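K.L.:
Okay, here's the prediction I keep looking at, along with the sequence it came from:
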Amino acid sequence: MAATSRTSAAAASLDPADPVDPVHAVAESLQPQLSLRERKKIKTRTAIRRATYRLIAEQGYEATTVEQIAEAAEVSPSTVFRYFPTKEDIVLTDEFDPIMLREMRSRPASEPPLESLRHVITEAARLSLVHDREETLQRTRLIAEVPALRARMMESVADTSRLLCDVLAERTGRERVDLEVRVFAMAVLGALHETTVYWAEHNHEDDLLDLIARTMNTLSEGLTLSTR
């Protein structure tokens, strides 16, 4: 599907070879009203994440400590914990949640919620693969391999689901606490979590965008009989 004009413009302005953190750049492109303080926060979070992934690549997840991350990112351990409550959060947290919510609100009001999510999630994945592929591969591989990350990821999915419920309630005229709203949000996000784990378990050999399309089709059409 075609990207929205704001997302397309942001993506077009980014060069895959640009050393600027892509999520940082996209976030700023889509949210130009960010204050200097917010931009500095994103820059600090980006530095901490980059240092974490670099250390994990060198010595493994378990051997990497918050103290080492802080030193590599040139911040204090207390600063790391101020931005990320746990080491797991450093690996799992990105800047895309607010972008997803913003883009969902920009979709046509008459568009079915699943189609809106299909568009937004596909575009976010495309941007991630184009501008941040290695970190995306490492993140999904770690989620598949490290039990602590898998457990924390499910908590993160629940947090994102609560945010998504607000947008879904706005679009459907329901209450955010309605069972149907909560089930729908968790169904989509849980399915996407399994999609990324499947992708990592199969050594990232599949096209992630194809897997996302299959996932969204399954949610839309249900589980059909195998033709094999």
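P.N.:
Received the coordinates, thanks. Numbers count the residues shown, from 1 in each chain.
K.L.:
hey, let's count contacts and neighbours off CA atoms from now on
P.N.:
Will do.
K.L.:
In contact with the residue nearest the centre of the chain, which residues?
P.N.:
Nearest to the geometric centre of the chain sits residue 96, at 5.2 Å (CA atoms, centre = their mean). Contact partners of residue 96, counting by CA atoms under 8 Å, 6 or more residues apart in numbering, are 23, 27, 124.
K.L.:
Equivalent analysis for residue 128, please.
P.N.:
By CA under 8 Å, 6+ apart, the contact list for residue 128 reads 22-23, 136.
K.L.:
Can you tell me which of these lies closest to residue 61?
P.N.:
When these are compared for distance to residue 61 (CA to CA), residue 136 wins out at 15.5 Å.
K.L.:
if I read this right, the closest one contacts residue 129, doesn't it?
P.N.:
Yes - counting by CA atoms under 8 Å, a contact exists between residue 136 and residue 129, whose distance comes to 7.0 Å.
K.L.:
tell me the SS of residue 108?
P.N.:
Using DSSP: H, G, I helix; E, B strand; the rest coil, the structure places residue 108 in coil.
K.L.:
roughly how far apart are residue 182 and residue 200?
P.N.:
Residue 182 is 27 Å from residue 200, where distance means CA to CA, to the nearest Å.
K.L.:
The residue nearest to residue 76 when sequence neighbours are not counted: neighbour count?
P.N.:
With CA to CA, 6 or more residues apart in numbering as the measure, residue 70 is the residue that lies nearest to residue 76, at 5.4 Å, once sequence neighbours are left out. The burial count assigned to residue 70 is 20, neighbours taken as other CA atoms under 10 Å.
K.L.:
before we move on, which element is residue 70 in?
P.N.:
Mapping residue 70 onto the secondary structure by DSSP states H and E places it in helix 66-73.
K.L.:
want to compare, so here's the second one:
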Amino acid sequence: MTADAAPGSDSTISVASAAGAASAVVGVSAAVGASAVAGPSAAVGASGARGALGASAGLRERKKAKTRAAIREAAMLLFTEHGYAATTVEQIAEAAEVSPSTFFRYFPTKEDVVLTDDYDPLIVEAIRSQPAGMPVIEAVLVGMRQVFEHLTPEEWESENRRQRLFRTVPELTARQLQQTVSALDMLSAVIAERLGVPPEDEGARSLAGMVVGVALTFLPPGRPGGFTAHDFDRVKQALIGLRQHLDRL
């Protein structure tokens, strides 16, 4: 049995698309115009159509997410059983009950099954959703905490397996730096947004780099058991201490 649902714009998950995914409002102004011209019944019909479209889109997204998760889980199991190098895309596709072409629509390469971080876009959106008056570092840490506190034990185990592969597979280790730079780009963009400065602002990027550096120091990838609230408090205190040291320069 093969599930060949196309993934749409999975490859463009970033700061901009995370915000877009949170809002599925279709044609509001058009509905208002229809109400003024054709009366209440037309507006109700337009509302019902939008609801049907929204439900259909939601179902498609759930199917895509389910297929994506199945591909990744099958790949991780095969990597554990046979080794990363010995596992082929065809084997992963067969185990996930999808065609090889479907695999490549979700993941451009075998490496991307491991490299793609599904949590970075969630963290960016959680940061964006914090109250406007919250200091930017606080918003970053609260957003991170909200995402990680909701991970299940199974999700933690999957993430730990992913991080172990980074440490043991040379070709993945070489590309991990590229992934870190991409995460820095996303974090820098949402920090700039909260500060009200252009995305390319050097101050926002420096701040993002500082947060990433401190977070990697106290929340190293692949640590067993996940993160606790105390871990994020340590990161916050480390950032405060770093600011104090910088003030002395």
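P.N.:
In hand now; what should we look at? Remember, predicted model here, so these are calculated numbers, not experimental data.
K.L.:
re earlier: the residue nearest to residue 76 of the first structure maps to what in the second structure?
P.N.:
Matched to the second structure by TM-score structural alignment, residue 70 of the first structure sits across from residue 93.
K.L.:
Where in the second structure does the lengthiest helix in the first structure fall?
P.N.:
Among the elements of the first structure assigned as helix by DSSP state H, the one spanning the most residues is helix 147-172. Taken onto the second structure by TM-score structural alignment, helix 147-172 of the first structure occupies residues 170-195 there.
K.L.:
after superposition, how close is that stretch to the first structure?
P.N.:
Average distance between stretch 170-195 of the second structure and its aligned residues in the first structure, after superposition and using mean CA distance after the TM-score superposition for the first structure, equals 2.2 Å.
K.L.:
all helices for the second structure, in order.
P.N.:
So, for the second structure - with DSSP H - the helices run 15-21, 28-38, 40-82, 89-96, 100-106, 110-115, 120-128, 136-149, 153-168, 170-195, 202-218, 229-247.
K.L.:
so of the ones you listed, which one's packed in deepest?
P.N.:
Of all the helices of the second structure, helix 120-128 carries the top mean neighbour count, a mean of 23, counting by mean count of other CA atoms under 10 Å.
K.L.:
what range in the first structure matches it?
P.N.:
Counting by TM-score structural alignment, helix 120-128 of the second structure pairs with residues 97-105 of the first structure.
K.L.:
Can you match the contacts of residue 128 of the first structure up with the second structure and say which hold?
P.N.:
Among the contacts of residue 128 of the first structure, no contact is conserved in the second structure (both residues aligned by TM-score structural alignment, their matches' CA atoms under 8 Å).
K.L.:
any residues touching the helix holding residue 70 of the first structure, and which ones?
P.N.:
Contacts of helix 66-73 of the first structure (CA under 8 Å, 6+ apart): 47-48, 50-52, 55, 76-77, 79-80, 87.
K.L.:
just stretch 97-117 of the first structure next, same as before
P.N.:
Under the contact criterion CA under 8 Å, 6+ apart, stretch 97-117 of the first structure has outside partners 27, 30, 120-121, 124, 160, 163-164, 167-168, 171, 216, 220.
K.L.:
possible to save these as JSON lines with distance to residue 61 of the first structure?
P.N.:
Listed next are the contacts of stretch 97-117 of the first structure as JSON lines, based on distance: CA to CA, whole Å:
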{"residue": "27", "distance to residue 61 of the first structure": "27"}
{"residue": "30", "distance to residue 61 of the first structure": "32"}
{"residue": "120", "distance to residue 61 of the first structure": "31"}
{"residue": "121", "distance to residue 61 of the first structure": "27"}
{"residue": "124", "distance to residue 61 of the first structure": "26"}
{"residue": "160", "distance to residue 61 of the first structure": "24"}
{"residue": "163", "distance to residue 61 of the first structure": "29"}
{"residue": "164", "distance to residue 61 of the first structure": "30"}
{"residue": "167", "distance to residue 61 of the first structure": "35"}
{"residue": "168", "distance to residue 61 of the first structure": "36"}
{"residue": "171", "distance to residue 61 of the first structure": "40"}
{"residue": "216", "distance to residue 61 of the first structure": "32"}
{"residue": "220", "distance to residue 61 of the first structure": "37"}
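K.L.:
What is the nearest of these to residue 6 of the first structure?
P.N.:
Of all the contacts of stretch 97-117 of the first structure, residue 6 of the first structure sits closest to residue 30, with 6.6 Å by CA to CA.
K.L.:
Test my guess that that closest one contacts residue 6.
P.N.:
Yes - with contact taken as CA under 8 Å, residue 30 of the first structure and residue 6 are classed as touching, separated by 6.6 Å.
K.L.:
which one of the contacts of stretch 97-117 of the first structure sits closest to residue 41 of the first structure?
P.N.:
Ranking these by separation from residue 41 of the first structure, with CA to CA as the measure, puts residue 27 on top at 12.0 Å.
K.L.:
What is the aligned counterpart of residue 125 of the first structure in the second structure?
P.N.:
Correspondence of residue 125 of the first structure to the second structure, assessed by TM-score structural alignment: residue 148.
K.L.:
Tell me who's in contact with its match.
P.N.:
Under the criterion of CA under 8 Å, 6+ apart, the contact list for residue 148 of the second structure reads 226-227.
K.L.:
Next: the one 10 residues further on.
P.N.:
Under the criterion of CA under 8 Å, 6+ apart, the contact list for residue 158 of the second structure reads 73, 76.
K.L.:
how close does it sit to residue 69 of the second structure?
P.N.:
When CA to CA is the yardstick, residue 158 of the second structure and residue 69 of the second structure sit 11 Å from each other.
K.L.:
Having no further points to raise, I will conclude here.
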